[in-house]
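Trainee: Fold the following, please.
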Amino acid sequence: MNRILSLFLAAALLAAAPLSARDARADARPPGAAIASAHALATEAGFETLEAGGNAFDAAVTVSAVLSVVEPISSGLGGGGFFLLHDARSGRDVFVDARETAPAAATSERYLAADGSFDRDRAINGPWSAGIPGLPAGLVHVAQTYGRLPLSVSLAPAIRIAREGFPVYERMARGYEMRREVMERYPGTREVFLAGGAPPRVGDLFRQPDLARTLELLAQHGHDGFYRGEVARKLVEGVNAEGGQWTLEELASYTVKEREPVRFRYRGWEIVTAPPPSSGGIALAQMLQILQGWELDRLDEVQRTHLVVESMRRAYRDRTFHLGDPDFVKVPQRLLTSPDYAAGLRATIHPARATPSELLSGEATPLEDEDTTHFSIIDAQGNRAAVTQTVNLLYGSGLVAPGTGVLLNNEMDDFALRPGIPNAFGVMGYDANAPAPGKRMLSSMTPTFMVSPERVAVLGTPGGSRIITMVLLGILGYDAGLDAQAVAALPRYHHQWMPDRIQAEAGAFDPDVAQGLRDLGHTLQLPGDEAEGGRGSSHVWGNLQTVEWRLSDNSLGAGSDPRNPVGSGATRPVGAAAGGRRD
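Mentor: Alright, predicted model coming up:
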């Protein structure tokens, strides 16, 4: 039986089976658990929670909270995140949206200087750059709805590490130096980051007693421990003392949203991924369904890369104009994820020539920052969690509300604060992503599941607008037969429609491939190359964390991005008696 017919029959069988049956064949169970995260302390804490009788969702709360302590450069209680969860017992997938929301006072006019020009400093630094945090509500919701353990147990490792401290690592110290001028504007931030009289240095023990207290209140009182009472009062006072305008009422009214994931097929896989206000799932559906028209494994590297880039170009063009918070704008999701729409886009691709982006009508596409974090979990019951969380730029807004230890995000810059005006990364957005009270800003975070008769994979990464293309390349890597660690290490390249150039990591293309792409009409921006008018492509991108369950031999694998020396991916034979949601 040829490959195409085999894949067709497998897809037909999967389509006919209920989700609980086709996902790991219902009665199958992994031989233990797998966790991959951006910091070894978070990975170890996740296993600690599993060993205490928790399931993947409890472990997700633990890992998320510990990353909020040990990665202030990337995420925290002052930010937000997306939790993609699969409950093995019911077969249900759910997307928990804990994205930040716009304060009522943060209208577009607030980001204009006296002369009417756009005030970039206000958009990315300090109180006006911060949205209402969503991550604490996400932790409470996941624990209480899907977990087995009380928050006092799942948050205990984060509380302990915040109080006792952890060693400062190189990326954390380097990031502080890059944001030092902003961080040291605010007394609450100085109390935390200059507590020892000097900025954090590699190897220093970094303690956060106020953050430990905030986590304790969250563990004791749930949602009200953060969004009402002592912490809420200090957050509002801290923001407003610096000239912002938050209210206790909008903090108290913050709620997470449960949404239906984006779901589609690529070859023999079912892909389950992030819906709006993430742009990632729709873009993945477009790109992969475009690429399904070719047997990529039969093409040479130049031709394969050309087609992947052309799919990226088209998906990112649609991202710009159509995507935003679905509670505020009508997102044409059914059209954009349709195989027929993808076929129409595929027909516009010249197999031997780059399509100039200017021929695809429109302006430039919005971009997000690179300082986010992701982790992936599979437990011994087959439950799984893909979680991406962020505070946006390095150390978010730079503002810690005094007495809370909470470093606030600067996600307001992810809105199109002024249509046609570039954000911090030199790119633009439009009306669908304009701010409004309580609205969630567009995101690229793309936590994703892959399910086939032979394998289940969980993956995601930070990387700003490059998140989506890194997840795309990870999916293509799994489809090509790579294991989890090889997928985490894949070289990366990216095209986002505007500016019209391929960006790539160091070593992503050998010289012959790079020249072959140029011969097809592509412009390349390689590391250190400023000739195209950009910042130059970074030498390395992202921090992909992925785990897999190989059903063929009932084994687990974990892959942690080798670009990040403090990350950790591991598998262990723990938790075989745990799982399911609380009774």
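Trainee: make it CA atoms for all contacts and neighbour counts henceforth
Mentor: Will do.
Trainee: so who does residue 577 touch?
Mentor: Going by Cα atoms under 8 Å, 6 or more residues apart in numbering, residue 577 touches 53, 380, 381.
Trainee: Weed out the non-buried ones from these.
Mentor: Neighbour counting by 16 or more other Cα atoms under 10 Å classes 53, 380, 381 among these as buried.
Trainee: ok, so of the contacts of residue 577, who is nearest residue 514?
Mentor: residue 380 (43.9 Å; Cα to Cα).
Trainee: where's the closest one, which helix or strand?
Mentor: For residue 380, there is no helix or strand it lies in under DSSP states H and E.
Trainee: Burial check on the nearest residue to it once chain neighbours are set aside, number of neighbours?
Mentor: Of all residues not flanking residue 380 in the chain, residue 32 sits nearest, at 4.5 Å (Cα to Cα, 6 or more residues apart in numbering). Neighbours of residue 32 under the rule other Cα atoms under 10 Å: 22.
Trainee: Alongside the first, I'd like the structure of this one:
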Amino acid sequence: MAMIRTRFASNLLPGLLLGLLLVVAPSCARDVRPASTPTPQLSAQTPPGNAVASAHALATEAGLQVMREGGNAFDAAIATSAVLSVVEPISSGLGGGGFFLLHDARTGRDVFIDARETAPASASSDNYLSADGGFDRDRAENGPWSAGIPGLPAAFVHIADTYGQLPLAQSLAPAIRIAEHGFPVYARFARGYQSRRAVMERYPGTRAVFLANGRAPEEGDLFRQPDLARTLRLLAEHGFDGFYRGDVADRLVAGVAAEGGRWQPEDLAGYRVVEREPIRLRYHGWDVVTAPPPSSGGIAIAQMLQILEPWDLPALEDAARTHLVVESMRRAFRDRTFYLGDPDFVQVPQRLLTSRDYAAGLRATINPAKATPSDLLSGDPTPLEDEETTHFSIVDAAGNRAAVTQTVNLLFGSGLVAPGTGVLLNNEMDDFALQPGVPNAFGVMGFDANAPRPGKRPLSSMTPTFLVSDDRVAVLGTPGGSRIITMVLLGILGYDAGLDAQAVAALPRYHHQWMPDTISAESDAFSPQTAAQLRALGHVVDLPGETAAGGRGSSHVWGNLQTVLWNRADGTLSGGSDPRNPVGEAKVEPAVDTGPAP
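Mentor: As a prediction, this is how the structure comes out:
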């Protein structure tokens, strides 16, 4: 068994062109392969085993375990996701949602499973007004009004019924066992709880779970969740009805009501996952398959890659390359602000925004020798996503693959556990533009396309992605808020430059999101010389320990990228787990012959 385990001891022309491009570009839809077209078939060669890269070793092991038992990558995705829902309440859980990008090797079909949370029937911007008519930030981020209807349990049921080879109960068994018997609290869990403690301890249901030992969780404690184990069992036994109807649903509705919120049984019973066609494009010999709306990531990735395609980026000096990449980020994030939302509620100009002609027009507005001030790219300010999210990547021995990103939004979501369920509810309502032009928790703004409506899904940055070339297949994704999109971009560029999976997971990171007009970066992303050259070009560079005008100051590190690479040229399978996360694991092992599938 091969195993990889990683640890980390000037003028107005741009604005005018953007306006013109929206008028002239519609004919460009031909440049993006129709969404229903399968990824080109690979040769008969299959991977030499199974691989899982996730943010926690227990989740990685769960995915591999169900494949040893005869499951495929899709069963493994359920198992991995469910265990992450148990061991990473800081990042995701049954009370949240996610996106599952799946590839069926037998048919060559890619499908995007949208299990994003939805707004309850009570959703209205008026719910977030304070007594004086201002915006109630606390209500938007904490407690019952911040929570959307969860989607992750419905995804498990749908994937098991439609794509899996094992019964749902078998794929959920590792998560049930770990919830019941417990797991050791790790440092990020303990730190995260302390940072959200004041909110978490408002609610009796949360106190019953997280203060079960009479004190806050500490690193090394065994953390048990018997109520969550019971909820998982009901889901395993009764499928959709085990969570969205009956006892669990009643407890969820009652738990929200007890804290002053308004969910109805119909909000839960009416939840449905949605199968969507992924976004596809070509970049330097790669077929890129990525997330469609309500993710904003895929459209942004398509725009940025097609803007950058004519340049030989690896051949450029660091400052020149970074300048061009940042300018592509700036333009994609500007469009994200105004045009993207839930496609079931708003008309998203996807064909236009992902067309090569539109990208060429954006490219023409870039000055290679000078930064474009963001306020010259016509517009008013943008929406965002959470920083506490999780991602995993899977490839099985048949060539099936899964890229999955899931979340509860902020650290520990809303902080509210519905009593008797063990389910920590998300605070995804803050991902809507709850008040036009009012920043969300991450200092970004949105407008009508992302306004809350009953049943609507908030805009997301989660961007699970496949890369397919003649000799390599990669699966990747990451948490990181709006930075998810730019981290995935840098990962794609890393693979295109020939890096291996672990090197891609470890790449230094930088980010620009149009507003604020700032490059944020990790501490090792730029040399002092490169940072000085970028500033000379007119960029504001926000480095750890500094606070740029309008910025929050960069984090030392960010993200938690998990990736798997199948190199068809040499017949190897490898994984990369972000070295910034000491409990993550990428693991590869030979497939076990379990006989005919059940």
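Trainee: thinking again about what came up before, dump the buried ones among the contacts of residue 577 of structure 1 to TSV, plus distance to residue 98 of structure 1.
Mentor: As requested, those are exported to TSV (distance: Cα to Cα, whole Å):
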residue	distance to residue 98 of structure 1
53	25
380	26
381	25
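Trainee: can you pull the contacts of the most centrally placed residue in structure 2?
Mentor: Centroid check for structure 2 by Cα atoms, centre = their mean gives residue 462 as the closest residue, at 2.7 Å. By Cα under 8 Å, 6+ apart, residue 462 of structure 2 lies in contact with 98-99, 291, 295-297, 385, 405-406, 477-479, 481, 484-485.
Trainee: now do 10 Å
Mentor: 98-99, 290-292, 294-298, 385-386, 389-391, 404-407, 477-485, 488 (Cα atoms under 10 Å, 6 or more residues apart in numbering).
Trainee: And residue 226 of structure 1, what's its match in structure 2?
Mentor: In structure 2, residue 226 of structure 1 lines up with residue 243, judged by TM-score structural alignment.
Trainee: SS state for that match?
Mentor: Using DSSP: H, G, I helix; E, B strand; the rest coil, the structure places residue 243 of structure 2 in helix.
Trainee: who touches it in this structure?
Mentor: By Cα under 10 Å, 6+ apart, residue 243 of structure 2 lies in contact with 94, 150, 153-154, 231-236, 249-252, 268-269, 421.
Trainee: for residue 422 of structure 1, same thing?
Mentor: 118, 120, 364, 365, 366, 367, 413, 416, 428, 429.
Trainee: In CSV: the residues you listed, plus distance to residue 529 of structure 1, secondary structure and neighbour count.
Mentor: Conversion of these to CSV gives the following (distance: Cα to Cα, whole Å; DSSP: H, G, I helix; E, B strand; the rest coil; neighbours: other Cα atoms under 10 Å):
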residue, distance to residue 529 of structure 1, secondary structure, neighbour count
118, 29, strand, 20
120, 26, helix, 17
364, 21, coil, 23
365, 21, coil, 23
366, 22, coil, 31
367, 20, coil, 26
413, 27, helix, 30
416, 28, coil, 24
428, 22, coil, 23
429, 26, coil, 27
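Trainee: Quick one: those residues as JSON lines, columns for distance to residue 532 of structure 1 too.
Mentor: Shown next, in JSON lines, are those (distance: Cα to Cα, whole Å):
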{"residue": "118", "distance to residue 532 of structure 1": "25"}
{"residue": "120", "distance to residue 532 of structure 1": "23"}
{"residue": "364", "distance to residue 532 of structure 1": "16"}
{"residue": "365", "distance to residue 532 of structure 1": "17"}
{"residue": "366", "distance to residue 532 of structure 1": "19"}
{"residue": "367", "distance to residue 532 of structure 1": "18"}
{"residue": "413", "distance to residue 532 of structure 1": "25"}
{"residue": "416", "distance to residue 532 of structure 1": "25"}
{"residue": "428", "distance to residue 532 of structure 1": "18"}
{"residue": "429", "distance to residue 532 of structure 1": "22"}
